[in-house]
Structures are given as structure tokens and as C-alpha cells.
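In: what's the 3D shape of this:
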Amino acid sequence: MDETAVDAYLRRIGADRPAAPDSAALRTLHRRHLVAVPFENLSIHRGEDIVLDEKALRAKIVEGRRGGFCYELNGSFASLLRALGYQVGLLGARVYSGERLSIPHSHMTLRVEAEDGSRWLADVGFGKHSTYPLTLDEPGDQQDPGGEFRIEEADEGDLVVLMDGNREYRLERRARALADFEGACWYNRTSPDSHFTRSLICSRLAEDGGRITLSGRQLVTTDADGARSERHLAEGEVLDVYRTRFGLELDREPQVKGA
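Out: Have a look, this model is predicted:
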């Protein structure tokens, strides 16, 4: 990524260029990405292709001012961090649903090393999760505005990430290439068993630390203290909410594909 592209990306997320690739700057970039770029699966239902290529991802997220799901958001964020001097590895994960695990690589996260050698788990593509990166070298609980997190050792060398005592996903340690996630990405955007193909989702971290989520026409807002409000939108309100609450300029209301 050249300097012009870096500057455009930083403008997209409302962040200044960091003086150094340190831990403090990583925290700021992580939070700004979560606030500015929504977690959304609208491309699946709008018939838009999803291309796991760094240039294509930046074109969608930065130039097109859209969001995406894990492969897109974390894949694009990885390219920004590398351009700023961080060491970044793409890590595959399997998501928990009760005791059941999803298919391999159904989620993608980032291992990020700052200039002081500290290692972090960065994840701007999981929806409701940690506001700031989690340290990979802390065996105990980690307090975050998003909840209480813990990273535990699992068998076969994997790690398990927990939020508020619940297992979120099982994480590989081995770094992968972006192309390694193409099969799982295809599954998540085409399989009738994937929750991404069965519903619409658009969600982002609010500036005050709460969360704003639009699922179909159901708008849910949660403030930093956890107070929740829910409202069903009228047909004529939907595109305006996508524009004003998520920054998405859409030409038509998304509908679940095949519905």
C-alpha cells in the first residue's frame, strides 16, 4: 500500500497517522476502525462479488465506504497495519455455537506485533467483541469496554478466546495467506447452513461505546451502560438509517437473497 492509499484509509477511519507502530497507536486504530467501518453482510444479498485481494478490499471499504465481514475487514486492516510498520499474521479460527464448532477458517483474526515486541490479537471483523486489541501474552482476564476477555491454551496448540466466560472462537497459531480463506469465505456466503445467507446484518461500535445494529428493518441501539432500545423501521426509513447511522449509500433496500 503506497502513502496515498494509507492516508485515504486513515481518513476513512478518522485516525491520524501514528508516529510509530506501537501498542498505543494500535489501540487507537483498532477502535477507530470499529466505529467507522461496519460489520455487514449486505454484499451477499445484493449479488456483489467478494474478492479476497487487498486492493479489491480497500476499493470496497475505503473508496466505496462500505463494510464487510471478517475476511474483508481484518484482511483490509492487516494491509493498513503492515503499511504502518506492524508485523501482521492472518490467523484462522472456528467459532463456537454452544459446544459445536464451525468449519475451519470460518473466522479470520490478526496477530499483530508492535515495535516493542508485544503481541496482540486484533479483530475488527467479529461484530460485538473487544474494543481494543487483546494481548496474546496475558494468561489472565483482560478488562475491555466490550467485556471481560481471556485467551486460554487449548489442545493441539490452539487458543480459545472467551468473552464474559463464554467461548467465542478457537484460534490457530499458524499464520495463513489471505488466499487460504477463500474456501471458507465461499461457504459462508453461499451455504444455506451459513447464518450469513439467512439474514441481513449491519453493526458498528458507537462513539460512546455502545452499539448500533440494523438487522433487516429491526434497529437495535445499546448504550455504553448496556441500556437497549429496539425499533422496527418503516420501509421508507431503511435507506436513510443505513446512510446516517452507518455511512452506507445504498441504491435500494437490501433483502435476504431468495426471500
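
In: from now on I want contacts and neighbour counts done on CA atoms only, so please keep to that.
Out: Will do.

In: which stretches in the stretch 1-150 of the chain count as strands?
Out: Secondary structure of the stretch 1-150 of the chain, counting by DSSP state E, counting those that start in this stretch: strands at 39-40, 87-97, 100-101, 107-113, 119-122, 134-135, 142-144, 147-153.

In: what's the longest one in contact with?
Out: Spelled out, it's strand 87-97. 75, 78, 81-82, 101-114, 167-178, 181 (Cα atoms under 8 Å, 6 or more residues apart in numbering).

In: surely residue 38 meets residue 201?
Out: No: with contact defined as Cα atoms under 8 Å, residue 38 does not count as touching residue 201 (9.5 Å).

In: so those two - more neighbours on which side?
Out: residue 38 (29 against 20; other Cα atoms under 10 Å).

In: ok, now which ones touch that one?
Out: 66, 67, 68, 202, 203, 204, 205, 246.

In: distance check, it against residue 91.
Out: 21 Å (Cα to Cα, to the nearest Å).

In: residue 253 now?
Out: 34 Å.

In: and those two? Which one has more around it.
Out: Shown here are residue 253 and residue 91; by other Cα under 10 Å, residue 91 has more neighbours (21 against 16).

In: tell me which residues are up against stretch 202-213.
Out: Counting by Cα under 8 Å, 6+ apart, 34-42, 127-128, 145, 201, 214-215, 219-226, 245-246 sit against stretch 202-213.

In: turn the buried ones among those into a named PyMOL selection, would you?
Out: Of the contacts of stretch 202-213, the buried ones go into a single PyMOL selection, burial set by 16 or more other Cα atoms under 10 Å:
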select buried, resi 34+35+36+37+38+39+40+41+42+127+128+201+214+219+220+221+222+223+245+246
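
In: narrow the contacts of stretch 202-213 to those in helices?
Out: Applying DSSP state H to the contacts of stretch 202-213, the entries found in helices are 34, 35, 36, 42, 245, 246.

In: and for the residue lying closest to the second one once chain neighbours are set aside, the neighbour number?
Out: Which is residue 35. Once flanking residues are discounted, residue 35 sits nearest to residue 205: 4.7 Å by Cα to Cα, 6 or more residues apart in numbering. Using other Cα under 10 Å, residue 205 is surrounded by 28 other residues.

In: compare with the first, here's sequence two:
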Amino acid sequence: MKSAQADAYLRRIGAEHPAWPTSDVLRELQLCHLRTVPFENLSIHLGEEIVLEEKRLLDKVVGARRGGFCYELNGAFGALLGALGFDVTLLAARVYGDEEKPGIPYDHLALRVRTVDGGDWLTDVGFGAHSHYPLSFTDRGEQHDPAGVFRVVESAPDAAGVRGAGGAREHEDLDVLMGDKRQYRLEVRPRVLGDFVAGAWWHTTSPQSHFTRSLVCSRVTEDGGRITLGGRRFTVSAADGTKEVTELTTDEEMLTAYRERFGIELDRVPEVGKFG
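Out: Below you'll find the predicted structure:
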């Protein structure tokens, strides 16, 4: 990423160019990203191609002022952090379903970010409703965040992994929990963006993927709550847990909500099932 591209990205998320890649800077950048770049799967239902290449991701997130899902958002954000001097590693995860079983390989892309002040962080701007701030990668206790209480813990003993001398596991998988619910199983092995192409293809084409069966656009609000347009249902969730739900009955109401609440300009309303 060139310096001008990084500057344009920072303007996109309303952040200043940092002097140093510190933990405090990372916290601020993650929150700015969550407030301005929506988690959305509109491309799937607009017939738009999703390409996991840095230039294409920047064209979408920065140039077109769109959002995306995990591969796009964390892929683009990881590139920005790397350009700003952070030590960034792409990690693969498998998302837990309703039966608390992990999903497909390369189900999710998250970031491990190290900072110059010794921080080691799990950073994720692409998981929908998740932590507002980075989570400590090494802390195994409760981590309190505006979105809830999180933990990053060693996965179950029967999880896949390579055992080293004395039975110690060299590549310990981790489970990320929000409250008591497991969110995803994280592999600590470094990956590259191209490793996630098959997972992105599955999520954009498979009838078993929830992304092909639903329409979502969501972001964190300035007061710590969240707004979500799921199908035609617009939900405002306050930080105190209260919700206000409005049904949008016309296409014009939908397009206005995308534009005014998420900053997304569309010439037509996405339709589930029209493509793929």
C-alpha cells in the first residue's frame, strides 16, 4: 500500500495519521473502522464479484466507500495496519454454529497485530457484532469491552494441532468467546490473503452459507450501539441493550437507509436469491 492510499484510507475512517504503531493507536483505528465501514454482504445479492486482492479491496472499501464481510474488511484493514508500521499476521478461523460446532476451514479471517509498545492483539473488524477494541492475544482471563465480556482461551484438547516434544502443542488453536458463547476457533498459523479464496467462494455461492440466504448491513454507532439493516428490517440497538425496529416497505426507503445511515450509494436494492 502506497502512502497516498494509506492517507485516503485514514480519511475514509476519519482517523489521523499516527506517529507510532502503538496499542492505543490500534484501539482507536479499530473503533474508527467499525463506526464508518459497514459489515455487509450486499455484493453477493447485487451480482458483484468479490476479489481477494489488495487493490480490489481498497477500490471497494476506500474508493467506492463500501463495506464487506470478513475477508474484505480484515484483508483491507490488515493492509492499512501494515502500511502504518504494525506487525500484522493473517489468521484463519472456523465460526461456531448454533450447535457449537466449528464451520468450514478458512471460514473467517482475523488479524494478529503486534505493536511497538509490546502489545499482542487479536484485531477483528469483520465479524459483525463483536468487540469494539482489540482483544489481548495472550490474556486468558475475562476481557471487558463495550460490546460485552470476551475471552481468548485454548481450544478443547481434541482440537487439531501438532504436538511437539513432551506432548506440548506447537500450534495451539484458540477459542474466542463472547460471554459464554464460543464465537470462533482461531488457528495461530500465519496465512496469506490468497488462502481464503476457497472460503470466500463457498460463502458467496453455497446455499448452506448464511450470507447467500440473508441480506445484512451493520455498523457501530458513535454512542456505542449498533444499527443494522437486515433485509427490510432496520434495527437501532442502543448501548444499554434497548432496540427500536422499523420495517422499510419501499425500495426508496431502503436506498435512503443505505445512503444516510451507512454511507452506501446504490442504484438498486439488493435481492436475496437473484444471483447465484
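
In: and the ones in helices among the contacts of stretch 202-213 of the first structure as TSV, adding distance to residue 189 of the first structure?
Out: Shown next, in TSV, are these (distance: Cα to Cα, whole Å):
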residue	distance to residue 189 of the first structure
34	22
35	24
36	23
42	10
245	25
246	22
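
In: and the equivalent of residue 180 of the first structure over in the second structure, what does it touch?
Out: Structural alignment (TM-score structural alignment) places residue 180 of the first structure against residue 195 in the second structure. Residues near residue 195 of the second structure by Cα under 8 Å, 6+ apart: residue 106.

In: so residue 195 of the second structure: helix, strand or coil?
Out: Classification of residue 195 of the second structure using DSSP: H, G, I helix; E, B strand; the rest coil returns helix.

In: that one and residue 106 of the second structure: what is the separation?
Out: Counting by Cα to Cα - residue 195 of the second structure and residue 106 of the second structure are separated by 8 Å.

In: stretch 122-137 of the first structure: end-to-end distance?
Out: First-to-last distance for stretch 122-137 of the first structure - Cα to Cα - comes to 13 Å.

In: same check, this time on stretch 231-240 of the second structure
Out: 24 Å.

In: which part of the first structure matches that stretch?
Out: Going by TM-score structural alignment: stretch 231-240 of the second structure matches residues 216-225.

In: same deal with stretch 213-222 of the second structure?
Out: Counting by TM-score structural alignment, stretch 213-222 of the second structure sits on residues 198-207 of the first structure.

In: okay, buried residues for that stretch please.
Out: Here stretch 198-207 of the first structure shows 198, 199, 200, 201, 202, 203, 204, 205, 206 as buried, counting by 16+ other Cα under 10 Å.

In: same thing with stretch 122-135 of the second structure?
Out: Quick answer for stretch 122-135 of the second structure (16+ other Cα under 10 Å): 122-128, 130-135.

In: likewise stretch 16-32 of the second structure?
Out: Buried residues in stretch 16-32 of the second structure (16+ other Cα under 10 Å): 21, 22, 23, 25, 26, 27, 29, 30, 31, 32.

In: to the chain's geometric centre, what's the distance from that stretch?
Out: Distance of stretch 16-32 of the second structure from its chain centroid, counting by Cα atoms, centre = their mean, to the nearest Å, is 17 Å.

In: for stretch 99-109 of the first structure, same thing?
Out: On Cα atoms, centre = their mean, the centre of stretch 99-109 of the first structure falls 15 Å from that of its chain.

In: same deal with stretch 261-276 of the second structure?
Out: 19 Å.

In: which other residues reach it?
Out: Identification of contacts with stretch 261-276 of the second structure by Cα under 8 Å, 6+ apart yields 36-38, 42, 44-47, 65-66, 204-205, 212-215, 217-219, 251, 254-255, 258-259.

In: what's the residue closest to the geometric middle of the first structure?
Out: Central residue check for the first structure by Cα atoms, centre = their mean: the C-alpha nearest the mean position is that of residue 125, 1.2 Å away.

In: list the contacts of the closest residue to that residue other than its chain neighbours.
Out: Distances taken as Cα to Cα, 6+ apart put residue 70 closest to residue 125 of the first structure, at 4.0 Å, once the chain neighbours are dropped. Residue 70 of the first structure makes contacts with 39, 107, 108, 109, 124, 125, 126, as judged by Cα under 8 Å, 6+ apart.

In: please report how far the nearest residue in space to residue 50 of the second structure that is not next to it in sequence lies from residue 268 of the second structure.
Out: Take residue 50 of the second structure and drop its neighbours on the chain: the residue closest to it by Cα to Cα, 6+ apart is residue 43, 7.3 Å away. Separation of residue 43 of the second structure from residue 268 of the second structure (Cα to Cα): 12 Å.

In: helices of the stretch 151-259 of the first structure, start to end?
Out: 182-190, 195-198, 238-246 (DSSP state H, counting those that start in this stretch).

In: quick check: angle from the first one to strand 107-113?
Out: Using axes from the mean of the first three to the mean of the last three Cα atoms, to 10 degrees, one finds that helix 182-190 of the first structure and strand 107-113 are set 130 degrees apart in direction.

In: distance from helix 182-190 of the first structure to the second structure after superposition?
Out: Its aligned residues in the second structure lie a mean 0.4 Å from helix 182-190 of the first structure after superposition (mean Cα distance after the TM-score superposition for the first structure).

In: run the chain-centre distance for that helix.
Out: 16 Å.

In: run through who's touching that helix.
Out: Residues contacting helix 182-190 of the first structure (Cα under 8 Å, 6+ apart): 44, 52, 71, 103, 104, 105, 106, 194, 195, 196, 197.

In: I'd guessed residue 110 of the second structure sits against residue 130; true?
Out: No: counting by Cα under 8 Å, residue 110 of the second structure sits too far from residue 130 to count as a contact (11.9 Å).

In: overlap of the contact sets of those two?
Out: Listed as contacting both residue 110 of the second structure and residue 130 by Cα under 8 Å, 6+ apart are residue 124.
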